[in-house]
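> Next comes the sequence, and after it the predicted model I'd like to discuss.
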Amino acid sequence: MTHAFVEIHGRSGAPVTLHVVQAGPADGPLMILLHGFPEFWYGWKKQIGPLAEAGYRVWVPDQRGYNRSDKPDGIGAYTVDVLAADVVELIDAAGQQKAIVVGHDWGAAVAWWVAATHPERVERLVVLNVPHPAVMKQYASRNIGQMLRSWYIGFFQLPVIPELMAKLGNRAMLVRTLRGSSRPGTFSDDDIHEYKQAWSQPGAFRAMVNWYRAALQRPPAHALSIRITVPTLLIWGVRDQFLKRDMAQPSIDLCDNGTVFFFETATHWVQHEEPERVSELIIEGG
């Protein structure tokens, strides 16, 4: 692995520099792995090697606001349109027309949006434990069970308080998020040390929470093309405490060429818990 810093124009205004871990042959098919909350590039550490060995040119950014990437001020810097534009600009920076886009959690939400709004830039799509945005919107607003699971999104809308609680508690709430919702032993003490270093970067936690604030306070300016036309694989850990399995099949029903693969004993952190099989599925494309 090599660590690089890639400057992109930044749709929200000023240029933004993203920290990107890179691996694999320079002439291999480009694959971009997008992490979610509260992770950073490290969330894909068990996939980078196998994917590179399979011949892919793997780029794994710290998405804007996270770890060593820039952390622009303001909620408007973290809208889903801006986040998707970052991915397109990374494809440009790699000198490619298309990429295989893989995402987990918030990274999956961004990946869905890239495929919906820029299908010509996506070779194929792999998403882990996040539904199609139209399905998520429907369930989050009408399904009581999903509304209860998504309570934290409302909490993150509060000004200042989430940041203050995280600081006073030494990020204990984030540790609980990882360890309390995963299979025992999934996240080691060494892993937690790496995460705490990333969370402690100046301005990181506020930027991470601003993703959630932007989702509700700055919705997309244009309508989403609801059909996903690129080949799509949805990987789902069934024991997810945050997102209901019920949303998986309706998401695939909105894809012209889609497949869903369930891990019955995995949680929301499926790529950590079933790393070998998840890597195989990403390579196989379903």
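Yep, that arrived. These numbers come from a predicted model, not from an experiment.
> going forward, measure contacts and count neighbours with C-alpha atoms only.
Fine.
> Number of residues surrounding Leu168?
Leu168 has 9 neighbouring residues, counting by other Cα atoms under 10 Å.
> Contacts only, for the spatially most central residue of the chain.
Closest residue to the average C-alpha location of the chain: Gly107 at 1.3 Å, with Cα atoms, centre = their mean. Counting by Cα atoms under 8 Å, 6 or more residues apart in numbering, Gly107 touches 33-36.
> Can you flag which of these belong to strands?
33-34 (DSSP state E).
> If we only consider the contacts of Gly107, which is nearest to Trp112?
Leu34 (11.1 Å; Cα to Cα).
> The structure to be compared is supplied as follows:
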Amino acid sequence: MSVTESSTPTTGNTVTNTDASLLSDPAVESTYRNINDVQLHVVTAGDPDAPLVVLLHGHPDFWYGWRNQIRALVKADFRVVVPDQRGCNLSDAPDGIDAYRQSKLVADVRELIRSEGRESAHIIGHDFGGFVAWNVALRHPSMVDRLGIFNVPHPTVYRDTLRSSPQQIARSWYVWFYQVPKLPEWMLARKDMANMVDSLEITSNPGTFDEETITWYKSAWRHTGIRPRINWYRGFRRSDSPPRDTVTQPTLICWGEDDIALLPSVAEKSVDYCDDGRLQMFPDASHWVHHERDEVSEALCRHLS
């Protein structure tokens, strides 16, 4: 595994300004790291010797979704590392579904931690990035100091709820739709990705994503196209279950109660799979709770400190 730092990726893709320059902060930098034969775009900030925090975005997000937490964590004296996960924004998008199994995404996080010269880190995940965070903690517990999860259930809870709850099956309709070959890519890419924009606006409170922010998101989606993001869900269906159910690390679960895709009960059940877990519910907040409530960053800093 090698690490490269530069101002542009070494791929032949055209570079858009969806790198760290979006924050207009010279202390926040873009790097490009060759990890597991994939080049990842990684945004970094904070003292390189400070405690390490890795932030993992979900779908249809990219590193920029963590901008509020980057500022808060650096102010609280943490080193922050935020990858565009494989298939997203300025990172490479390998072909095929198997490249997006949980084992691959987890291996990326493991090697990213090592690229910082560390053996472990605090891991925080939202949405699909939360599934990756859960899996890192369950598959490689010694590499996770503390765990933070935003609006995604423990993998066992999600699986069991899908088997038993017609309500959750209905809310997860898109997961089944994404398994269909080719059609989801066509549906999400048509009309200048109008359905992708809808997925942001429908699942969030009014005003969470303003016009400028949506412009950045559309630029990020164009860079790799839609298929790699859909392959996250196809790869998830092909992934092996983690080797254990219980998370041993201190775990904070922050949950926007108005999440339209997930039942609130899955948040409560997920705490039962944590030896040292705490759930903080946020009324009147959506699936994008870390965008909408400053208290999330405050709770996260307290948890990690």
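Now that the structure is in, tell me what you want to look at. Only a predicted model underlies this, so the values are computations on that prediction, with no experimental measurement involved.
> about what we covered before: take the contacts of Gly107 of the first structure and write them to a markdown table, including distance to Ala140 of the first structure and neighbour count.
Shown next, in a markdown table, are the contacts of Gly107 of the first structure (distance: Cα to Cα, whole Å; neighbours: other Cα atoms under 10 Å):
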| residue | distance to Ala140 of the first structure | neighbour count |
| --- | --- | --- |
| Leu33 | 26 | 27 |
| Leu34 | 23 | 28 |
| His35 | 22 | 25 |
| Gly36 | 18 | 20 |
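> Go through the contacts of Gly107 of the first structure and say which is closest to Leu18 of the first structure.
The nearest one, if we look at the contacts of Gly107 of the first structure relative to Leu18 of the first structure and count by Cα to Cα, is Leu34, at 12.3 Å.
> Can you tell me the residue that sits opposite that closest one in the second structure?
Using TM-score structural alignment, the equivalent of Leu34 of the first structure in the second structure is Leu56.
> give the contact list for that match.
Leu56 of the second structure touches 63, 82-85, 123-126, 129-130, 132-133, counting by Cα under 8 Å, 6+ apart.
> mind giving me CSV with the residues you listed and columns for secondary structure and distance to Glu212 of the second structure?
Converted to CSV, the contacts of Leu56 of the second structure look like this (DSSP: H, G, I helix; E, B strand; the rest coil; distance: Cα to Cα, whole Å):
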residue, secondary structure, distance to Glu212 of the second structure
Trp63, helix, 16
Val82, strand, 21
Pro83, strand, 22
Asp84, coil, 20
Gln85, coil, 22
Ile123, strand, 29
Ile124, strand, 26
Gly125, strand, 24
His126, strand, 22
Gly129, helix, 24
Gly130, helix, 26
Val132, helix, 29
Ala133, helix, 29
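> in the stretch 201-305 of the second structure, which spans are strands?
With DSSP state E, counting those that start in this stretch as the criterion, the stretch 201-305 of the second structure has strands at 251-256, 277-282.
> Residue in the second structure paired with the residue nearest to the centre of the first structure?
Using TM-score structural alignment, Gly107 of the first structure pairs with Gly129 in the second structure.
> if I look at that match, how far off is Glu201 of the second structure?
19 Å (Cα to Cα, to the nearest Å).
> hang on, the earlier thing: distance check, the match of Leu34 of the first structure against Asp198 of the second structure.
Leu56 of the second structure is 22 Å from Asp198 of the second structure, by Cα to Cα.
> and if you look at Pro48 of the second structure?
Counting by Cα to Cα - Pro48 of the second structure and Asp198 of the second structure are separated by 38 Å.
> Please point out which parts of stretch 197-217 of the second structure sit buried.
197, 200-201, 203-205, 208-209, 216-217 (16 or more other Cα atoms under 10 Å).
> what does that stretch contact?
So stretch 197-217 of the second structure is in contact with 18, 60-62, 218, 259-261, 285-288, 291-292, going by Cα under 8 Å, 6+ apart.
> which residues in the first structure does it match up with?
So stretch 197-217 of the second structure sits over residues 175-195 in the first structure, by TM-score structural alignment.
> how about Asp258 of the second structure, what's its match in the first structure?
Match for Asp258 of the second structure (TM-score structural alignment): Arg239.
> okay, now its match: neighbour count?
20.
> My read is that it contacts Val270, right?
No: contact criterion Cα atoms under 8 Å: Arg239 of the first structure and Val270 do not qualify, at 9.4 Å.
> what about the closest residue to Arg146 of the second structure other than its chain neighbours, helix or strand, and which?
Closest residue in space to Arg146 of the second structure, ignoring its immediate chain neighbours: His122 at 4.8 Å, by Cα to Cα, 6 or more residues apart in numbering. Assigned by DSSP states H and E, His122 of the second structure belongs to strand 121-126.
> ok so, going back, for the match of Asp258 of the second structure, give its distance to Ser182 of the first structure.
9 Å.
> which residues do these two both contact?
With Cα under 8 Å, 6+ apart as the test, Arg239 of the first structure and Ser182 both reach 267-268.
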